[in-house]
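> okay, structure incoming, though there's no sequence with it:
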């Protein structure tokens, strides 16, 4: 014989009322604001003034670590911006670094394409100079004007962007307008691109002064 559990009428009414009472509302915590990717700030003190960079250590860790290796070893000190490629007024690139000096060079690094990092050759982007993928060492260039054609594609490796200028683009534009020596660089197919009086990089140091940064050098994809 199955025994039933008998409850007083008052208890049944109370239980029914309890079952109909909605549970207390738990407030939903506000969504956390997305955190910007961490960057490392480096100041290039040049003979024309400072250029301050924000390097994307999270998005381009290999290339950023390589650049910082040269900075921390002070191997950019005393080097120059020695080349400029001026496509039009206010558009081109300026190149600097160790100028492939074997005494200053560290081993080449693995190529980090923009399809992997999500970065792009926007105005002010800093990217690595190289002859072919996996050959970049201590030479770099800064974009003056955007050139997405230098980004990687499914068939082209492109160049490795790893940061952007956050202060000093006026200096980069001044370097782009520097006079060139028509005879220098001809043997390497860079005739008319080598700066007649290269702009000195006096020092390159990690710095931490807060700078109002522009939008990240990303593709937006």
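Arrived safely, thanks for sending. Worth saying up front: this structure is predicted, and the values here are computed from it rather than measured.
> alpha carbons only for contacts and neighbour counts from here, please
Noted.
> residue closest to the middle of the protein?
Nearest to the centroid of the C-alpha atoms of the chain, with distances taken as CA atoms, centre = their mean, sits residue 163, at 2.1 Å.
> quick one, longest strand in the chain?
strand 194-206 (DSSP state E).
> returning to that earlier point: the residue nearest to the centre of the chain in helix, strand or coil?
Following DSSP: H, G, I helix; E, B strand; the rest coil, we place residue 163 in the strand state.
> now the strands for the chain?
40-46, 49-55, 79-88, 91-97, 125-128, 139-144, 161-167, 194-206.
> closest one to residue 177 among those strands?
strand 79-88 (7.7 Å; CA to CA).
> what is that closest one packed up against?
Where contact means 3 or more CA pairs under 8 Å, 6 or more residues apart in numbering; DSSP states H and E, strand 79-88 is packed against strand 91-97, helix 169-176, strand 194-206.
> check it against this one:
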């Protein structure tokens, strides 16, 4: 074996061994599946909460119900593109535990294309509702202007397979950002620890 081939193989092995291993969650819908890597080390509070919800089958009757794209945000100066999912009904969500808000300037996870983050009202009110970014959404980061409090949203993972499904969901028929036909989440499960 030539020395440079051996060096190349060694470098490739070191790179592969040094890449962090993250838990992977699969969300199965009628439109296809989405795989997410969950950043436990970077966003420990949010990631562990989401994984606990998956483990406890909290999302058994979850769905994708809200889609935001450039054409359905009349009157908004700062536009975003996301799909939102979770338990949908406030009467259910309001009775579940909430978590401490992890800002993006603490975690380093920015709202880039495919990033999953927690939906919330006030900081510290996130529970079960989540969204996936379609394209980069810097106005959702800490200091961003989409939310008047400037705290941003708590990002905790990223789509590694299935962005075509995310985009398909985003293009479904809606009225005032709410899907006319919600997309049921058939299953959401941990497929790799």
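Alright, I've got the coordinates. Since the structure is predicted, the reported quantities are computational estimates derived from the model, not experimental observations.
> okay, the longest strand of structure 1 sits on what stretch of structure 2?
Counting by TM-score structural alignment, strand 194-206 of structure 1 lines up with residues 178-190 of structure 2.
> and residue 71 of structure 1, what's its match in structure 2?
Using TM-score structural alignment, residue 71 of structure 1 lines up with residue 54 in structure 2.
> for residue 110 of structure 1, that is, sorry about that
Aligned partner of residue 110 of structure 1 by TM-score structural alignment: residue 100.
> number of residues surrounding the closest residue to that match other than its chain neighbours?
Excluding the flanking residues, the one nearest residue 100 of structure 2 by CA to CA, 6 or more residues apart in numbering is residue 124, at 4.6 Å. When counting by other CA atoms under 10 Å, one arrives at 13 neighbours for residue 124 of structure 2.
> which residue in structure 1 aligns with residue 124 of structure 2?
Checking TM-score structural alignment: residue 124 of structure 2 goes with residue 134.
> same thing with residue 142 of structure 2?
In structure 1, residue 142 of structure 2 lands on residue 152 (TM-score structural alignment).
> I'd say that match and residue 158 touch.
Yes: counting by CA atoms under 8 Å, residue 152 of structure 1 does reach residue 158; the two are 4.0 Å apart.
> report the set of residues contacting both of these two.
The contact sets of residue 152 of structure 1 and residue 158 overlap at 113-114 (CA atoms under 8 Å, 6 or more residues apart in numbering).
> re the thing from before, what separates the match of residue 142 of structure 2 from residue 142 of structure 1, distance-wise?
17 Å (CA to CA, to the nearest Å).
> could you do residue 148 of structure 1 as well?
In terms of CA to CA, residue 148 of structure 1 sits 13 Å off from residue 142 of structure 1.
> more neighbours: which of the two?
Ranked by neighbour count (other CA under 10 Å), residue 148 of structure 1 and residue 142 place residue 142 first, with 28 against 15.
> now that one. Nearest residue, chain neighbours left out?
residue 126 (4.5 Å).
> residues contacting that neighbour?
Residue 126 of structure 1 neighbours (CA under 8 Å, 6+ apart): 140-143, 161-165.
> hmm, 10 Å instead?
Listed by CA atoms under 10 Å, 6 or more residues apart in numbering, the contact partners of residue 126 of structure 1 are 53-55, 93-95, 120, 140-144, 159-165, 217.
> between residue 148 and residue 142 of structure 1, which contacts overlap?
121-123.
> with distance to residue 81 of structure 1 and neighbour count as added columns, please give these in JSON lines.
Shown next, in JSON lines, are these (distance: CA to CA, whole Å; neighbours: other CA atoms under 10 Å):
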{"residue": "121", "distance to residue 81 of structure 1": "19", "neighbour count": "30"}
{"residue": "122", "distance to residue 81 of structure 1": "20", "neighbour count": "23"}
{"residue": "123", "distance to residue 81 of structure 1": "18", "neighbour count": "20"}
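> whereabouts in structure 1 does stretch 156-173 of structure 2 align?
Counting by TM-score structural alignment, stretch 156-173 of structure 2 corresponds to 162-179 in structure 1.
> buried ones in that stretch?
162-169, 172-173, 175-178 (16 or more other CA atoms under 10 Å).
> that older thread, how about CSV for the strands of structure 1, with distance to residue 15 of structure 1 added?
Formatted as CSV, these follow (distance: least, CA to CA, whole Å):
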stretch, distance to residue 15 of structure 1
strand 40-46, 62
strand 49-55, 64
strand 79-88, 82
strand 91-97, 77
strand 125-128, 68
strand 139-144, 73
strand 161-167, 65
strand 194-206, 68
